[in-house]
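Visitor: Here you go, sequence then predicted model.
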Amino acid sequence: MCVEPLQMNMVSDTAVRVIFGTVISMETHKNIRSFCRELEKHPQKGIQEWVPSYTAVTIFYDPFLLSFDSLEAYIMNVCDSIEHHNLPDSMQVTIPVCYEEAFGPDLNQVAVHNQLTPEEVIELHTEPEYLIHMMGFLPGFPYLGGMNEKIAAPRLDAPRMKVPAGSVGIAGSQTGVYPLESPGGWNIIGRTPKKLFLPQETDPVLLEAGMRIKFMPVTTDEFLEMEEKEASC
């Protein structure tokens, strides 16, 4: 199956962005995932890494080892060889989340904004199976698709200087999980004891684009027990 990119833009003299769509969609996601899989199967000298996003893949390369014209030809050959039916099944990862007030200080605010009860927000947040479209802005941070618009909420007017690792947040129509403590302006509705980033491991990032996530509500006692187990691993 040939997948034609909509556009190829030079981002710099060492990077090219291959654009597969203009809106977030399952078809665009499949094209991007298939494209990255083909890049792995057919490595090219001079390509240093690639970074998928919602609608594009940015390829970083060494222009002393690979000219732009050669890279462009390689990209088109890769697109010609894409086969969606060879994509492996997406792995599902269950993320336990405690939505108690101590871990979700903005849960009530999200509920009030949407004229819902906190319990309804939790139910709507844990109901879908989410697709990881891309990773960023921190190592291991998943950008998820599939959140119910009924619980969408604007970013905080004043971002927090410190958001604890494991915090689950909502910003606009997106939800995500902070893998590390960092500043942030998302509405924090809960926290997971699961570690998404383990810098001491050979493969430090638990999640990757293409995986699916299911959030599972847990009590404070269950959270603390899981957190203790995670710390001892």
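Guide: Nice, I can see it.
Visitor: switch to C-alpha atoms for all contacts and neighbour counts from now on
Guide: Noted.
Visitor: Identify the residues contacting the spatially most central residue of the chain.
Guide: For the chain, the residue nearest the mean C-alpha position is residue 142 (2.5 Å; Cα atoms, centre = their mean). Contact partners of residue 142, counting by Cα atoms under 8 Å, 6 or more residues apart in numbering, are 132, 133, 134, 135, 136, 176, 177, 207, 208, 209.
Visitor: for residue 216, same thing?
Guide: Residue 216 neighbours (Cα under 8 Å, 6+ apart): 94, 95, 96, 97, 126.
Visitor: Out of those, grab the one that's most surrounded.
Guide: residue 97 (27 neighbours; other Cα atoms under 10 Å).
Visitor: hang on, that one in a strand?
Guide: Yes - counting by DSSP: H, G, I helix; E, B strand; the rest coil, residue 97 is part of a strand.
Visitor: is it true that it touches residue 218?
Guide: Yes - using Cα atoms under 8 Å, residue 97 is in contact with residue 218, at 5.7 Å.
Visitor: Sketch out the helices for this structure, chain order is fine.
Guide: 26-41, 68-80, 107-113, 118-126, 220-232 (DSSP state H).
Visitor: Out of those, which gets nearest to residue 172?
Guide: helix 107-113 (10.6 Å; Cα to Cα).
Visitor: that older thread, how about JSON lines for the helices of the chain, with distance to residue 184 added?
Guide: Compiled in JSON lines, the helices of the chain are given as follows (distance: least, Cα to Cα, whole Å):
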{"stretch": "helix 26-41", "distance to residue 184": "26"}
{"stretch": "helix 68-80", "distance to residue 184": "36"}
{"stretch": "helix 107-113", "distance to residue 184": "16"}
{"stretch": "helix 118-126", "distance to residue 184": "20"}
{"stretch": "helix 220-232", "distance to residue 184": "22"}
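Visitor: and of the ones you listed, who's closest to residue 20?
Guide: Across these, closest to residue 20 is helix 26-41 (Cα to Cα), at 6.1 Å.
Visitor: Specify the angle between that closest one and helix 68-80 in degrees.
Guide: 120 degrees (axes from the mean of the first three to the mean of the last three Cα atoms, to 10 degrees).
Visitor: Below is structure B, check it against A:
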Amino acid sequence: MSGLTIEPLGEDALLLRLDRRIDPAVNARVHALVRRIEAAGLPWVREVVPAYASLAVCLAQDACDRLHDTGYAAEALRALLAGDDEPHASPEASLPAIEVPVCHLPAFAPDLEAVAAHAGLSAAEVVALHCAGDYRVAMTGFAPGFPYLLGLDPRLAIPRRSTPRTHVPAGSVAIGGAQTGIYPREGPGGWHLVGRTPVALFDPRRDPPCLLPAGARVRFVAIDEAAFRAACGRGAA
């Protein structure tokens, strides 16, 4: 596979890098590699973790020393992935998008007007464009279950806040640069908050615990305050 580099990542993983940029086509190739590695059933692969333009292959602990010393793992992965630069059709592509309800009350969307002003749009137009997107979970990270979503309308792109907030409520839907995402838990953050969902994105008691896994399709659905409160009352958040 052209452009692929493989390097050690700590003591028990390898980093496979395709590029150093955020691009939907590159990310599609990353997820194609994940599927090929997982389908191969290599006994020394413990986990495969995708990012925007790279993926980590975590090695089984009892095999780490032998695999690193001989370079066997890197060469085996090169052989497995050689000769195919086109991503195969994603099995998620045929699945319906996971709908995430979002309430855009001013209390939940303190940066909505700022995003609208930056885009030269009304707040209602920002909400409509944001909810019209067909998003893909490029990767998860930052916090357990935090989805980095590709597919944001370019008109809504905005640089991250110059001063991050020390407190962002759980469920906050936000825009940072050309990405959108959802904060699964309370914590700090520098993205612009444009709404909030009552849905719990990460629950360690759930199987799987992550509601929006890497590769999943996502759509936002606008809801009013009554629907938000009702969902919260049912224990969604």
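Guide: Now that the structure is in, tell me what you want to look at. Predicted, not measured: the structure shown is a model, and the values here were computed from it.
Visitor: So which of the contacts of residue 216 of structure 1 is the closest to residue 82 of structure 1?
Guide: Using Cα to Cα, the contacts of residue 216 of structure 1 come closest to residue 82 of structure 1 at residue 94, 29.7 Å.
Visitor: Could you check which residue of structure 2 pairs with that closest one?
Guide: Matched to structure 2 by TM-score structural alignment, residue 94 of structure 1 sits across from residue 99.
Visitor: Likewise for residue 124 of structure 1?
Guide: Per TM-score structural alignment, residue 124 of structure 1 is aligned with residue 129.
Visitor: With residue 173 of structure 1 instead?
Guide: By TM-score structural alignment, residue 173 of structure 1 lines up with residue 178.
Visitor: That match - nearest residue in space that isn't next to it in sequence?
Guide: Here the nearest residue to residue 178 of structure 2 in space, its sequence neighbours aside, is residue 157; by Cα to Cα, 6 or more residues apart in numbering that works out to 4.6 Å.
Visitor: that older thread, any idea what the residue nearest to the centre of structure 1 aligns with in structure 2?
Guide: In structure 2, residue 142 of structure 1 lands on residue 147 (TM-score structural alignment).
Visitor: Leaving out chain neighbours, which residue sits closest to its match?
Guide: Here the residue nearest residue 147 of structure 2, using Cα to Cα, 6+ apart, is residue 140, at 4.6 Å.
Visitor: In contact with that neighbour: list those residues for me.
Guide: 51, 146, 147, 148, 213, 214.
Visitor: Please apply the same query to residue 225 of structure 2.
Guide: 103, 105.
Visitor: Distance check, it against residue 103 of structure 2.
Guide: According to Cα to Cα, to the nearest Å, residue 225 of structure 2 stands 6 Å off from residue 103 of structure 2.
Visitor: Same question for residue 57 of structure 2.
Guide: Residue 57 of structure 2 is 38 Å from residue 103 of structure 2, by Cα to Cα.
Visitor: Check residue 132 of structure 2 too.
Guide: Counting by Cα to Cα - residue 132 of structure 2 and residue 103 of structure 2 are separated by 15 Å.
Visitor: With neighbour numbers in mind, choose between those two.
Guide: residue 103 (26 against 15).
Visitor: pretty sure that one is in contact with residue 173, am I right?
Guide: No - at 9.3 Å, residue 103 of structure 2 does not count as touching residue 173 under the criterion of Cα under 8 Å.
Visitor: Between those two, which contacts overlap?
Guide: With Cα under 8 Å, 6+ apart, residue 103 of structure 2 and residue 173 have common neighbours 195, 196, 197.
Visitor: Tell me which residues touch the residue located most distally from the centre of structure 1, please.
Guide: Within structure 1, the residue lying farthest from the chain centre (Cα atoms, centre = their mean) is residue 64, at 32.2 Å. By Cα under 8 Å, 6+ apart, residue 64 of structure 1 lies in contact with residue 46.
Visitor: ranges for the strands of structure 2?
Guide: Taking DSSP state E, the strands of structure 2 run over residues 5-8, 13-17, 45-50, 54-59, 98-103, 135-140, 147-150, 165-168, 172-176, 179-182, 187-189, 192-196, 217-223.
Visitor: Make JSON lines out of those and add distance to residue 81 of structure 2.
Guide: Listed next are these as JSON lines, based on distance: least, Cα to Cα, whole Å:
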{"stretch": "strand 5-8", "distance to residue 81 of structure 2": "11"}
{"stretch": "strand 13-17", "distance to residue 81 of structure 2": "11"}
{"stretch": "strand 45-50", "distance to residue 81 of structure 2": "14"}
{"stretch": "strand 54-59", "distance to residue 81 of structure 2": "13"}
{"stretch": "strand 98-103", "distance to residue 81 of structure 2": "30"}
{"stretch": "strand 135-140", "distance to residue 81 of structure 2": "20"}
{"stretch": "strand 147-150", "distance to residue 81 of structure 2": "25"}
{"stretch": "strand 165-168", "distance to residue 81 of structure 2": "41"}
{"stretch": "strand 172-176", "distance to residue 81 of structure 2": "33"}
{"stretch": "strand 179-182", "distance to residue 81 of structure 2": "29"}
{"stretch": "strand 187-189", "distance to residue 81 of structure 2": "37"}
{"stretch": "strand 192-196", "distance to residue 81 of structure 2": "39"}
{"stretch": "strand 217-223", "distance to residue 81 of structure 2": "25"}
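Visitor: what number of residues lie near the residue opposite residue 37 of structure 1 in structure 2 once aligned?
Guide: Aligned counterpart of residue 37 of structure 1 in structure 2: residue 35 (TM-score structural alignment). Burial measure for residue 35 of structure 2: 16 neighbouring residues, criterion other Cα under 10 Å.
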